[in-house]
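**Q** just coords:
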């Protein structure tokens, strides 16, 4: 029996080359049981015409599937599903089940975050024409070729152990060495291997810190507004969280309440306002922490994106008491899907963080660590950061000019750089609904309400990222935001 060519279509949301997508399409049909052993596939000419691709692409896909014993070829008769192809198990008729579990009682703790309308970015954000979203990578700026070469090098026989072995609680020594000798000295930090732990991005580093430092009802101070997931992590750990309002210079140390045992801060680029904590406040913050005998967790995200002026010294570099725990990440400067970061702190703290990490996930994948180590040590990372810095400098100039022209208000933009602007709409504007309406025009913005604590969160703030939007689209996108705000103002 021949399989109708009309049953074949490419999923527009799937990734990879045309050849790999065709292979995946056929393999899924076989594995799901839709295509049975011995059934004939459409000819390469028919399938190519149906899919709108070249015949050679289909031929190569069929050939690869044949090599993997999914398909067989019978001379001039064409391609058939192989008699040796994987066959899905027969579970008999599927029964329908009704969920009768009271999950409110069954779950001892919930971890979901209540995100306001419009907070979550769509999965297909890159298809929108004006994606003013934060934290995503511009594929045109990324060094695909050298990353691929480093990944291939990490797959070589010399690195077989780092690729395949369970290192239990250890990290890639080459990556740790690079961080200790290159990344940290740039921030004025001196640390040994026993004071560095590789993490699955900054989020994982913050989770480890919250579990070790902020559980059992300890009093914790955080910035307000702040990174929403941090507030959630601390709530999950059972901490007593006190939000401290930031101003145009960041966190005011004098407002940190008595009894506080842990202070979480983003001094280089306050999240989300982008304000930078000046040197006198950094000194005052360390003094206040000493008075409280508190630990300070410094999230130093985006320090590489200081393209307007040199970054301020890290809080950790000014620490003489060993009370600052430093969080760094390569996810923002390389790409967010990398999920690679690091914790720096006193050896005793890192020893406990290593043990906690090992109990949950052992260690980040060895191949990813070694690939990143090669990319960093061969100079590709520094070249990439310079290229990104030049691009962000240009985009920021265009952003600020367009914002001024179309009457939008910047609430915070950072003195050293970064990849986003913190914006303020009129008080009556609910940016959750505003973002949903803009999405219909192809414009993506990030509502700001979720960054604030408490039930009466201001809803008229929003964030505009410019790391993912091409320069030539910025002005038109900002114009659409300005026009929409003007129209809303007219409607009252």
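**A** Okay, I see it. This one's a predicted model, so the numbers in the text were calculated from it and none came from an experiment.

**Q** contacts and neighbour counts: CA atoms only from here.
**A** Fine.

**Q** please enumerate the strands of the stretch 51-200 of the chain.
**A** Remark: strands assigned in the stretch 51-200 of the chain by DSSP state E, counting those that start in this stretch are 71-73, 79-81, 130-131, 196-199.

**Q** I'd like the next helix or strand past the last one.
**A** Helices and strands here follow DSSP states H and E; after strand 196-199, the next one along the chain is helix 201-213.

**Q** mind giving me the packing neighbours of the helix or strand that that next one is followed by?
**A** Next helix or strand after helix 201-213 toward the C-terminus (DSSP H and E): strand 219-224. With contacts taken as 3 or more Cα pairs under 8 Å, 6 or more residues apart in numbering; DSSP states H and E, strand 219-224 sits against strand 240-245, strand 262-265.

**Q** which strands and helices sit next to the first one?
**A** When you say that, I think you mean strand 240-245. Against strand 240-245 (3+ Cα pairs under 8 Å, 6+ apart) you get strand 219-224, helix 228-237.

**Q** what angle separates that strand from helix 228-237?
**A** Orientation check (axes from the mean of the first three to the mean of the last three Cα atoms, to 10 degrees): strand 240-245 against helix 228-237 gives 160 degrees.

**Q** what's the angle from strand 240-245 to strand 219-224?
**A** Calculated by the same axes, to 10 degrees, strand 240-245 forms an angle of 30 degrees with strand 219-224.

**Q** presented hereafter is structure B, for comparison with structure A:
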């Protein structure tokens, strides 16, 4: 890497010669590791012109640094930071740089400390990754995605890469969502009722910001998605955790003074339960009678491979009370961070303005690449491959769980990508996860899904979305053995 001459500037207050000042600039940068071994310095001609000094001054400074071991020369290539250049153990702190801000007073809001599901970013290095929400490289079509990205970066679609969309979204992607994705869920929506978001989390956050605050109440599933609970806490609204059973959220337990209800009816997080039609209608009737708004997070609806997916709550809504949240991050890959919000035009208008204030819009080239991937049929082909693979893995895992007598607390009757498990009462699954990690097995402890510090600690989630079916039996065997030894 070549270092730019713009990194150098002279200090008029420096007490010493120009030659010694250049020497100090370079030596200090090397000692502090701002200049790294192997990096090429600007030529003496370029640096002299940039600083407005003679070339011989720069050359002499460089030669001194070579003599002291800071720089090395290469024939006809210039000066480089020496591979064995001196380094400093100086940690960069001085009395003059002590942070004197009282951050405990200055910070008016704190976003740390919420219980969240820990993610292992090196999960692929483990032989038994029973983790949720990661893309399986064996299933994803790298070549087709690359071609779609190449198309989005081409001259013909140059605007998708370079344009500032301002408040708008990629018209091709919005059109596909309206005409294909939503219609499969029985939802009719025009482009003014759809907004692209940076994943479902961003969509849920905007809904919370727009609908909730002091004096308002939000109901949510318990156990449930930790991200929703954290979003709600920062709105200062009253929180109403609602217990779930094998059919998801129980409408009769929703407080009558609730303003907004958050639910995952297709595949409840984390139990994967699917809300039956009678309960969906009961929830909508309650919302109508009590003037509530329902936020439907419809994640994993594509993974209904055991039975046909039930109609979305939004498709049953005749009063505009349901706000629909969808995402491509789970079905394509989590790093995509692309979702969508569907609701009445007044809501979407305000959400669009809020999005513009915070981040303007999701990256245009990612929108267009996704639009190409969807329109060319690659997405549907990917979903078919995922369904087939998940069905096989689920069968293998169900058999292994039964053989090892592990307790399933929640298994989706429609599909999904995980089992919700319960260990014996004396087992804290946070400790269990730590022990299993040493054995090459990754699981997700269940405590973060429950509201409050007193929730059960013996639940855990086992996903089969990122593990080869051949590895499942051995992984389950290790889990069973570890639990027995606890």
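**A** Thanks, I have it. Source: prediction; values computed, not measured.

**Q** after superposition, what's the TM-score here?
**A** Once superposed, chain against chain, the TM-score is 0.82 (TM-score structural alignment, normalised by the length of the second structure); 416 aligned residues with a Cα RMSD of 2.2 Å.

**Q** one step back: out of the helices and strands packed on strand 240-245 of the first structure, deepest packed?
**A** Scoring these by mean neighbour count under mean count of other Cα atoms under 10 Å gives strand 219-224 as the most buried, with a mean of 24.

**Q** in the second structure, what stretch matches that strand?
**A** The aligned range for strand 219-224 of the first structure in the second structure is 217-222, by TM-score structural alignment.

**Q** and if you look at stretch 338-351 of the first structure?
**A** Taking TM-score structural alignment as the measure, the second structure aligns residues 336-349 with stretch 338-351 of the first structure.

**Q** report the distance from that stretch to the chain centre.
**A** Put simply, stretch 336-349 of the second structure sits 18 Å off its chain's centre (Cα atoms, centre = their mean, to the nearest Å).

**Q** which residues are contacting that stretch?
**A** 189, 192-200, 203, 320, 322-329, 362, 366-367 (Cα atoms under 8 Å, 6 or more residues apart in numbering).

**Q** may I see the buried residues of that stretch?
**A** Residues of stretch 336-349 of the second structure classed as buried by neighbour count (16 or more other Cα atoms under 10 Å): 336-345, 347-349.

**Q** which ones among the residues you listed map onto helices?
**A** Mapping these onto helices (DSSP state H) picks out 345, 347, 348, 349.

**Q** sorry, back to before: going by neighbour count, which of the contacts of stretch 336-349 of the second structure are buried?
**A** 189, 193-200, 203, 322-329, 362, 366-367.

**Q** just want the most central residue of the first structure.
**A** residue 336 (3.6 Å; Cα atoms, centre = their mean).

**Q** mean distance between the match of strand 219-224 of the first structure and the first structure after superposition?
**A** Comparison of stretch 217-222 of the second structure with the first structure after fitting gives an average deviation of 0.6 Å (mean Cα distance after the TM-score superposition for the first structure).

**Q** need the single longest helix in the first structure, by residues.
**A** The first structure, longest helix under DSSP H: helix 380-405.

**Q** tell me which of the strands of the stretch 51-200 of the first structure lies nearest to residue 454 of the first structure.
**A** strand 130-131 (28.8 Å; Cα to Cα).

**Q** starting at the chain centroid, how far to the closest one?
**A** 17 Å.

**Q** what's the counterpart of residue 239 of the second structure in the first structure?
**A** Match for residue 239 of the second structure (TM-score structural alignment): residue 241.

**Q** how about that match, nearest residue that isn't a chain neighbour?
**A** Leaving out its chain neighbours, the residue that sits closest to residue 241 of the first structure by Cα to Cα, 6 or more residues apart in numbering is residue 220, at 4.9 Å.

**Q** does that neighbour touch residue 238 like I think?
**A** No: between residue 220 of the first structure and residue 238 no contact is recorded; they are 10.2 Å apart, counting by Cα atoms under 8 Å.

**Q** now do the shared contacts for the two.
**A** Joint contacts of residue 220 of the first structure and residue 238 (Cα under 8 Å, 6+ apart) are residue 214.

**Q** mean shift of stretch 394-405 of the first structure relative to the second structure?
**A** Averaged out, stretch 394-405 of the first structure is 0.5 Å away (mean Cα distance after the TM-score superposition for the first structure).

**Q** who touches that stretch?
**A** Residues from elsewhere that reach stretch 394-405 of the first structure, judged by Cα under 8 Å, 6+ apart: 409, 466, 470, 471, 474, 475, 478, 479.

**Q** for stretch 180-194 of the first structure, same thing?
**A** Residues from elsewhere that reach stretch 180-194 of the first structure (Cα under 8 Å, 6+ apart): 176, 177, 196, 313, 314, 316, 317, 344, 347, 350, 351.
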